[in-house]
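**Student:** Kindly generate the corresponding structure for this input.
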Amino acid sequence: MNVSIFGLGYVGAVTSGCLAELGHGIIGADVQQAKVDAFNRGFSPIIEPELDDLLQKAKREGRLSATTNAADAVAQSDASIICVGTPSLESGRLNLDFVRKVSEQISTVLRASGKKHILLFRSTMLPGSTRAMVTDFFEDLRAAGQVRIYYCPEFLREGTAVKDFREPSLAVVGTHDGKEPESDEAKQLLGGSPSVLGWEGAEMIKYSCNYFHALKVGFANEIGRVCKFLGEDGARVMDVVCSDTRLNISRYYMKPGNPYGGSCLPKDVSALLSLARQEGISLPLLDNTLDTNQAHLDLLIKLITGKGRRKIGLLGLAFKADTDDLRGSPMVAVAETLLGRGYELRIYDPSLNLSRLIGANEAEIQRRMPHLASLLKPGAREVIEDSELIVASQKCVAMEELGTWVKPEQAVIDVNGWRELKTLPWQYEGLCW
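**Tutor:** This next block holds a predicted model:
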């Protein structure tokens, strides 16, 4: 394809060079004449390994040009990729003026020419931005099938951007409805095997990744500060932490759902935080870990009480499935709160046998819920059929049974990503999406 690249900064320059290497014709577009002149000579306006060589080759083969005229760029291309900057405002929000300006220019050209076109947004934008651009500039063109619009975030690291484009660690295509695109045109311009989400989901992927990267750096540095105080080698500690690819470097804990609980995480987070405070070590991430867990629990309780239903059924009470450990269980906290507010509760947890609770586990439940025995039911069906709202924190009931037992007028809240519930014919609201 002939592809116009709007914005010849870091992302735009690398995208241009790498697409040219794949055989596409590139028309760069930028408001800065100096960048356009450099491109027309086959040179990159940024320093990045291999990029000048790619642009020089494309120039020699007649597949690279640049212009300050947006109309000319669109007229000469089959697809446009928007890579213009989205700088921060003083408030911390993004300045989308450049994206809006380019969107307006492209839509004006397409509306006047009537030509079909492919449009990819790559500029980093907050969720909802692509849809807003489409609403303001492209909705009639998209509805008429004249333009197909995608949001495709970039994951290019400075210093290894060309390699990252050739071998993407992550490729994402956002479509207006989250469904697979009818053609593979976006894949041709991205490479890899893209994951397909809605526009907002694709936009959120970029922020999720960068938030996670920032969190990891902060976490490692906090561990380093504690190790420095202890006289230990923080780098060695983190090397050992990262050697566990079953739990530490994995997707095991990367699932939105219940707040964390159990006998270990709450106790150990609190103990390390206590040490840090006692010794004057600043660990803001650790300090706020307790707060963010409580905020998630507060949201769950608010979601339940906001339904206006008084008869609540809980599927699962232990802090996770296949255990009877009630220590630190967020669902015990939910049950406590609901009972205190006068709600009528029924609970089913297949792993709970009160006669077998001993030690700290028994003491915990006697302290917090001494009347638990009267709330526990022997089967899930009794809980479901006698409740107005079902809160599922564990997958302890077969889907076929749920589909048979739950009535359309009942509400279901899924705490742990039981996505299939969405397809069943009752009122449903998940906690985490």
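**Student:** Only C-alpha atoms from now on, for both contacts and neighbour counts.
**Tutor:** Noted.
**Student:** Contacts only, for residue 81.
**Tutor:** When the contact criterion is Cα atoms under 8 Å, 6 or more residues apart in numbering, the partners of residue 81 are 3, 4, 5, 6, 119, 120, 121, 122.
**Student:** Next, the structure of the following sequence, for comparison with the previous one:
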Amino acid sequence: MSSDPWGRVDETGTVYVRTADGEKVVGSWQAGSPEEALAYFERKYEGLVVEIGLLEKRVKTTDLSAKDALAAVEHLREQVDAHHAVGDLEALRARLDKLVALVETRREERRAQRAKQSDEARGAKEALVAEAEELAASDQWRAAGERLRSLVDTWKGLPRLDRKSDDELWHRFSHARSAFSKRRKQHFAQLDAQREEARRTKERLVGEAEALSKSTDWGPTAARYRDLMSEWKAAGRAQREHEDDLWNRFRGAQDVFFAARSSVFAERDAEQTENLKLKEELAGEAEKLLPVTDLKAARAAFRSVNERWEAIGHVPRDARPKVEGRMHAVERALQEAEETEWRRTNPEARARAAGLTGQLQAAVDKLRSQIEQARAQGNNAKADKLARELEGRQALLDQALKGLHEFGG
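**Tutor:** Next up, the predicted model:
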């Protein structure tokens, strides 16, 4: 009989393994010595040790599923429980039990991780839905459209949730994208209609602008071109393929008109500049008549200057006030000289002036007599009062005498 700490072989060739529950029959060995029998079943044990070690490593270092790991554990446990090996079978059972606990721990960790990932994915998808619903109301068509396409790519990269939740969120996400697309389509359809209306309006404006380009009615035509430009700006933009061509035609028609007007105005400005030079010379000639010494000769000379003045055409608008002001100053001086001459030679005015002077002289003489009388009587207060009145009457008399002198008397 042969034995080792975990098994033995009896005289009949039966092999036993020692367990906590007593000896268990491993098998029968008739092919060789008892030592060979024990060695064979010990190798069976070592094989189980190796398999359990490999399974432990897979559980710890790979993503082996809990289901597959537990199935492998049960397969090995069946082999251990079959007692077809000689060794410390209880130690193998303990390792398998520990491995089961490890698998369960890993399963819980993975379940928690998946739950966390699911929560994160749900939060991320809800954020995408919220942003998409906000973008659905945006009028920033290009930026919002690009952002929605980016959100779709982000969505595709996120893990799926449970079907119900995932479908509900996707429905909201898809609805927001559809609402935006519908609004954008309506906007551009309306924009196309507006641009078509703008094209028709601008074609009409171009037609009128081209018809006016040969006009020589400078003022009204220039005003109408300003109105046409206001209408052009108010019409909005036409389609890109029409806008530039219409503008070039519209602007070209204006250029033809304004170039012709500028040419005419340039000729007119040259003529008016020459007219100004002539009128300045006449104004200088008129100014030499002042001061007036011979009214009749001065009046005749001014009439001659004025006739030549009237024969000259327009001068530049900004120079007109100054040169005309010089002529008006001479004219006013002549008028004042005429009024002075008329007053001097008017018999009625002379008589009135002489009468007024006589009355004032009499009043002055009377006041002087009254002052002398009051002082002689010692009434100085009355004399002073009369003296102040005399000063006023004397001033009036002096002025009247000056006026009478102008009449030659």
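**Student:** After superposition, what's the TM-score here?
**Tutor:** TM-score for the superposed chains, counting by TM-score structural alignment, normalised by the length of structure 2: 0.17, backed by 110 aligned residues with a Cα RMSD of 6.6 Å.
**Student:** re the thing from before, what is the nearest of the contacts of residue 81 of structure 1 to residue 141 of structure 1?
**Tutor:** Lowest distance from residue 141 of structure 1 to the contacts of residue 81 of structure 1 (Cα to Cα) belongs to residue 119, with 11.4 Å.
**Student:** check which helix or strand covers the closest one.
**Tutor:** Per DSSP states H and E: residue 119 of structure 1 is located in strand 117-121.
**Student:** Against residue 227 of structure 2, how distant is residue 79 of structure 2?
**Tutor:** Separation of residue 79 of structure 2 from residue 227 of structure 2 (Cα to Cα, to the nearest Å): 104 Å.
**Student:** Looking at the two, which has the bigger crowd around it?
**Tutor:** residue 79 (14 against 11; other Cα atoms under 10 Å).
**Student:** quick check, the more buried one in a helix?
**Tutor:** Yes. Applying DSSP: H, G, I helix; E, B strand; the rest coil, one finds residue 79 of structure 2 inside a helix.
**Student:** if we can go back for a sec, ok, then the element right after the strand holding residue 119 of structure 1?
**Tutor:** helix 129-133.
**Student:** in that next one, what counts as buried?
**Tutor:** Buried residues in helix 129-133 of structure 1, counted by 16 or more other Cα atoms under 10 Å: 129, 130, 131, 133.
**Student:** which is the next helix or strand following it?
**Tutor:** Going down the chain from helix 129-133 of structure 1, the next helix or strand is helix 139-143, by DSSP H and E.
**Student:** same for that next one, what does it pack against?
**Tutor:** strand 147-151 (3 or more Cα pairs under 8 Å, 6 or more residues apart in numbering; DSSP states H and E).
**Student:** let's go with 6 Å and repeat that
**Tutor:** Helix 139-143 of structure 1 is packed against no helix or strand, with contacts defined by 3 or more Cα pairs under 6 Å, 6 or more residues apart in numbering; DSSP states H and E.
**Student:** buried sites along it?
**Tutor:** For helix 139-143 of structure 1, by 16+ other Cα under 10 Å, it's 139, 141, 142.
**Student:** what's the offset of stretch 370-387 of structure 2 from the middle of its chain?
**Tutor:** Counting by Cα atoms, centre = their mean, to the nearest Å, stretch 370-387 of structure 2 is centred 92 Å from the centre of its parent chain.
**Student:** still on that earlier bit, which one of the buried residues of helix 129-133 of structure 1 is nearest residue 385 of structure 1?
**Tutor:** residue 131 (41.2 Å).
**Student:** Look up the closest residue to that closest one, ignoring the ones flanking it.
**Tutor:** Distances taken as Cα to Cα, 6 or more residues apart in numbering put residue 199 closest to residue 131 of structure 1, at 7.0 Å, once the chain neighbours are dropped.
**Student:** what's around that neighbour, how many residues?
**Tutor:** Residue neighbour count, defined by other Cα under 10 Å, stands at 24 for residue 199 of structure 1.
**Student:** just checking, it touches residue 150?
**Tutor:** No. Counting by Cα atoms under 6 Å, residue 199 of structure 1 stays clear of residue 150, with 7.2 Å between them.
**Student:** intersection of neighbour lists for those two?
**Tutor:** Residues touching both residue 199 of structure 1 and residue 150 (Cα atoms under 6 Å, 6 or more residues apart in numbering): 174, 175.
**Student:** residues in contact with residue 427 of structure 1?
**Tutor:** residue 411.
**Student:** measure it to residue 414 of structure 1 for me?
**Tutor:** Distance from residue 427 of structure 1 to residue 414 of structure 1, by Cα to Cα: 11 Å.
**Student:** can you give me the helices for the stretch 101-250 of structure 2?
**Tutor:** Listed in chain order, the helices of the stretch 101-250 of structure 2 (DSSP state H, counting those that start in this stretch) span 141-156, 163-212, 218-235, 240-287.
**Student:** where's residue 333 of structure 2 relative to residue 108 of structure 2, distance?
**Tutor:** 119 Å.
**Student:** So between these two, which is more surrounded?
**Tutor:** Higher neighbour count among residue 333 of structure 2 and residue 108: residue 333, with 16 against 13, using other Cα under 10 Å.
**Student:** Check the gap between that one and residue 327 of structure 2 for me.
**Tutor:** 10 Å.
**Student:** now do residue 116 of structure 2
**Tutor:** Per Cα to Cα, residue 116 of structure 2 is found 101 Å from residue 327 of structure 2.
**Student:** where along structure 1 do the strands fall?
**Tutor:** Ranges of strands within structure 1 are 2-6, 25-29, 64-67, 79-82, 117-121, 147-151, 172-175, 195-198, 311-315, 344-348, 389-392, 411-414, 427-430, based on DSSP state E.
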